[in-house]
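Q: quick one, what's the 3D model for this:
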Amino acid sequence: MTKLTDQVYTTLRRQIMGGELAPDEQVKEEKIAKLLDVSRTPVRAAMNRLTRDGLLYRERGRGSFVSAWNTDDIKEVFELRIKIESKAAGLAALRATPEQINNLLEFSTKMDELVRTKPEGYLKKIQEQNRLFHFTLMDAARSRRLAAIAQNLVEIPITIGFYIYSEEDMQRSMNHHRELVHAIKIGSEDYASEVMTVHLRATLCTFLIHREKRQNEDINLRHSTL
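A: The predicted structure is shown next:
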């Protein structure tokens, strides 16, 4: 795979995971190529890989669309995330370097500032800081096995991410990040593991509540048009 294809793949993957491309939204080669200022060849190759990854699906005669996850899929992946990331958080409390702790604190502080000031595009920026936070924490655990397993799970399947959060949800998530940094800084394995468990379970609940609300709205809309 060429470097350009890798770049397109990474961009599209992040857009899907971050909710910029919503479930069942059509993804058009020509539109993506124009937006990213590349030819359609690397876009086609990247979309083929995303299809193999299960993040896109094709319909004959219609094109490619963002894959939707059912409730069982979401719960299953989150249960895996909880086991893996909670273990990683505990290990990070034992193994993180001062530099890694400072980086985690920096990402957490930036997210707090973005929530407070709400500049243009702040949700996308929070999503990126959150991604960096979780990957840095995984690095701090210094476990190649956990990192290999978690590589895809960290982002899946929050395909809407912070875009669905209320102000209360957002503040709760920010509090969890601050508490995780504190637990890791003081070297408490159990504390860090428990905070991560609560953080991910809260994220799952928020996602499922939003999902149910959106499904009910879709049902009501269909009924109103009959």
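Q: from now on I want contacts and neighbour counts done on CA atoms only, so please keep to that.
A: Noted.
Q: what comes up buried for the helix with the most length in the chain?
A: Scanning the chain for the longest helix, with DSSP state H as the assignment, gives helix 189-224. Neighbour-count burial for helix 189-224 flags 189-197, 199-204, 206-207, 211 (criterion: 16 or more other C-alpha atoms under 10 Å).
Q: thought I84 was touching A150?
A: Yes - judged on C-alpha atoms under 8 Å, I84 makes contact with A150 at a distance of 6.9 Å.
Q: okay, the two: which has more neighbours?
A: I84 (22 against 19; other C-alpha atoms under 10 Å).
Q: which strands and helices sit next to the longest helix of the chain?
A: helix 71-95, helix 167-185 (3 or more C-alpha pairs under 8 Å, 6 or more residues apart in numbering; DSSP states H and E).
Q: in TSV, list the ones you listed along with distance to D24.
A: Output for the helices and strands packed on helix 189-224, formatted as TSV (distance: least, C-alpha to C-alpha, whole Å):
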stretch	distance to D24
helix 71-95	15
helix 167-185	25
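Q: contacts for stretch 146-165, please.
A: 16-23, 69, 74, 77, 80-81, 84-85, 88, 123, 126-127, 131, 134-135, 138-139, 170, 206-207, 210 (C-alpha atoms under 8 Å, 6 or more residues apart in numbering).
Q: for comparison, sequence B:
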Amino acid sequence: MARAEDGGERLGAAELAYRAIRKRIFSGHYAENERVTEAEFAESLAMSRTPVREAVKRLILEGLLTREAGPGLRVVGLGADEIEQIFAMRLLLESYAARRAAGFASAGERAQLADLALQMQAHVPPRNDADYEAITEANRAFHQLILTAARSPRLEAMLSLVVNLGLVSLTFKSYDEAAIRRSAAHHKEIAEAILAGDADWAGAAMQTHLHAATAAARRNFGS
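A: Coordinates of the predicted model:
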């Protein structure tokens, strides 16, 4: 097992490769639509191909890389229309998921949603990359838990094709302090609505959250 640089957490090689490549994509080390290969990643990270291959699979699922013909990969660049589509579909599907979660979530899931919302607030305003990482991970877990609590495998499968985790993370990093505080407050309200079992409130709170996220993505990445 390899040791990560931050916090001394022990991580596997595939996780380290995933984090390193993702960080390079987010930092602009690789340009949008730049062509890369697993061999280039392995060489630059001084790692074997096996963990890099596993990392690449995750990054493809997250929408950060796409497979080209042969051994090639390409760093994904999202156009304005694609960003609009992603958030429009999230608005419809995740609002419905929140409504269902209000009715079907277990007591444990409701408590976990509240805890994740508190975790996000604990890192607001973010001061460093570790704070952004913590917020992004809590956000991912929060939205995934709502999908799980919705008890709809069909809905979960549909959203897995829509959500672009790279876009979500980049949107967070584009927020000013007021926007990121507002986002954390949205998550707290969504959790409270689901805890109360109020489907109308949960759906409306999720819509408000995603409308704000759409505006931020449009403003920063849609031009």
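Q: now what about the TM-score between them?
A: The TM-score (TM-score structural alignment, normalised by the length of the second structure) is 0.76; 206 aligned residues with a C-alpha RMSD of 3.6 Å.
Q: indicate which one of the helices and strands packed on helix 189-224 of the first structure is closest to R144 of the first structure.
A: In terms of C-alpha to C-alpha, the element of those nearest to R144 of the first structure is helix 71-95, at 10.6 Å.
Q: which residues in the second structure does that closest one align to?
A: The aligned range for helix 71-95 of the first structure in the second structure is 80-104, by TM-score structural alignment.
Q: so what's the gap between that stretch and the chain middle?
A: Taking the mean of its C-alpha atoms, stretch 80-104 of the second structure sits 14 Å from the chain's own mean (C-alpha atoms, centre = their mean, to the nearest Å).
Q: report the secondary structure state of the residue positioned nearest the centre of the first structure.
A: Central residue of the first structure (C-alpha atoms, centre = their mean): E155, 3.3 Å from the mean position. State at E155 of the first structure, reduced to three classes by DSSP: H, G, I helix; E, B strand; the rest coil: coil.
Q: quick one: map it onto the second structure.
A: The equivalent of E155 of the first structure in the second structure is N164 (alignment by TM-score structural alignment).
Q: next one: L208 of the first structure
A: Aligned partner of L208 of the first structure by TM-score structural alignment: R218.
Q: if I look at that match, how far off is E82 of the second structure?
A: 11 Å (C-alpha to C-alpha, to the nearest Å).
Q: what of Q207 of the second structure?
A: Taking C-alpha to C-alpha, one finds Q207 of the second structure at 19 Å from E82 of the second structure.
Q: what of G203 of the second structure?
A: 24 Å.
Q: likewise F221 of the second structure?
A: 10 Å.
Q: go on, A138 of the second structure?
A: Plainly put, A138 of the second structure is 25 Å away from E82 of the second structure if you go by C-alpha to C-alpha.
Q: repeat that for A212 of the second structure.
A: 17 Å.
Q: one more: E62 of the second structure?
A: Separation of E62 of the second structure from E82 of the second structure (C-alpha to C-alpha): 15 Å.
Q: neighbour count: these two, which is higher?
A: Neighbour count, other C-alpha under 10 Å: between E62 of the second structure and E82, E62 has more, with 19 against 12.
Q: helix or strand for the aligned partner of D139 of the first structure in the second structure, just tell me which one.
A: Taking TM-score structural alignment, the alignment pairs D139 of the first structure with T148 from the second structure. Assessed by DSSP states H and E, T148 of the second structure sits inside helix 129-149.
Q: what about that helix, how far off from the first structure?
A: Superposing on the first structure and averaging over aligned pairs (mean C-alpha distance after the TM-score superposition for the first structure), helix 129-149 of the second structure comes out at 0.9 Å.
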